[in-house]
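[1] Sharing a model prediction with you, sequence too.
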Amino acid sequence: MKRLIPLLALATLAACSPATESEPADAAAEAAAPAAAAAPTALGGVDLTQPLLAMGSEPFWTVEIVDGVATWKDISDFSGDVTTPRTGPAVPTAAGDGVAYAITLADGTAVTLTLTAGPCADVGEQTRALNATLTWNDSTQTACADLRSAYPPEPAAG
């Protein structure tokens, strides 16, 4: 018992000692900070791991996300005004009750596509499963989104 008391005292002092160089004083604060919430893998019954398509009008634009890569198209893609492919990684994060994809396109354009669950009346009189908000520069556009397979196939290039 006499040996146990000094060992307990040492253990108590060690627990109260200041942080060492290898353990910064704010390490406990970092450990206590909440981790960023993981992005959902499903939203409004839509499997977000599958190809997605968001489509807006006035002005016309689409953002397609396949295997973590986004492709952005707008009217200039169809008129031949764009020379660089506008693709880039789409990094999802939880955003309130939805998911936000941070996208940096190959031409340097930063785009954010935010999806939330809920019926969305599409231009083609269809109801899509997701609402979409596209933000880039000082512009914000709202639209609808769904699985790519829920939309008609694109016409073959030719």
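    Good, I have the coordinates.
[2] contacts and neighbour counts: CA atoms only from here.
    Fine.
[3] what's next to the longest strand along the chain, contact-wise?
    When the chain is parsed with DSSP state E, its longest strand is strand 110-121. Residues from elsewhere that reach strand 110-121 (C-alpha atoms under 8 Å, 6 or more residues apart in numbering): 43-44, 95, 97-105, 127-137, 143-145.
[4] before we go on, here's another structure to hold up against the first:
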Amino acid sequence: MQYHSGDKYATPATESKATEYNVRGFPSMYFNGGNLVMGGTDSSYAQQRVVIERELAKPPAVAIVSTMKTGGGITVTATVTNISAAAVTNAKFYVVLFEDLGFDEHYYTVRDIPAPVSAVNLAPGESRQFNISSAYSGTATTIKAVVYLKASNGEILQATLSAKS
């Protein structure tokens, strides 16, 4: 996803994320809530690939199933299930709305990040449902949502692309 800062595509939510992650330049890529790789060169791609492969090898701690409804705003409904043997404590549940603007490589431009749900706790095997709404309407044909659960240490436990229902 493309979080903009300091340009015409920036939003208060994306500016806040740039501050949270202490972004010092663009492109800056964070994998799994950390693992910063800066730059857009062939050498940075090699660094990105190593990090991506390492992160993809990890078993997920949770499973997420979600749907998104548009029209007069956006509502994302998701069920998160702890599929690990360990409890999940003090995690945060996020929804990030992004849009394909259709030009200049702006395919995953973040448009809104509704307030996350904090202090999510799940015992092994436990499920919890979330309903998150946004007033952002965008273009219903190009708006999409990524849903994820972020551990208290910053690690992304699982993410999914929300399907329109």
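    Alright, I've got the coordinates. Predicted, not measured: the structure shown is a model, and the values here were computed from it.
[5] Quick check: TM-score for this pair?
    Remark: TM-score between the superposed chains equals 0.25 [TM-score structural alignment, normalised by the length of structure 1]; 71 aligned residues with a C-alpha RMSD of 5.2 Å.
[6] still on that earlier bit, after the longest strand of structure 1, next one along is what?
    Using DSSP states H and E, the helix or strand that follows strand 110-121 of structure 1 in sequence is strand 127-136.
[7] Buried residues, that following strand. List them.
    For strand 127-136 of structure 1, burial by neighbour count (16 or more other C-alpha atoms under 10 Å) applies to R128, A129, L130, N131, A132, T133, L134, T135.
[8] contacting residues around the fourth one?
    So the one you mean is N131 of structure 1. L115, T116, A117, G118, P119, C120, T142, A143, C144, A145.
[9] Wait, a strand at T14 of structure 2?
    No - using DSSP: H, G, I helix; E, B strand; the rest coil, the assignment for T14 of structure 2 is helix, not a strand.
[10] what kind of secondary structure is the closest residue to A163 of structure 2 other than its chain neighbours in?
    Once flanking residues are discounted, A163 of structure 2 sits nearest to T67: 4.9 Å by C-alpha to C-alpha, 6 or more residues apart in numbering. When classified by three-state DSSP, T67 of structure 2 comes out as strand.
[11] T67 of structure 2 - how many residues pack around it?
    Using other C-alpha atoms under 10 Å, T67 of structure 2 has 17 other residues around it.
[12] Enumerate every residue touching it.
    Going by C-alpha under 8 Å, 6+ apart, the list of residues near T67 of structure 2 reads V76, T77, A78, S162, A163, K164, S165.
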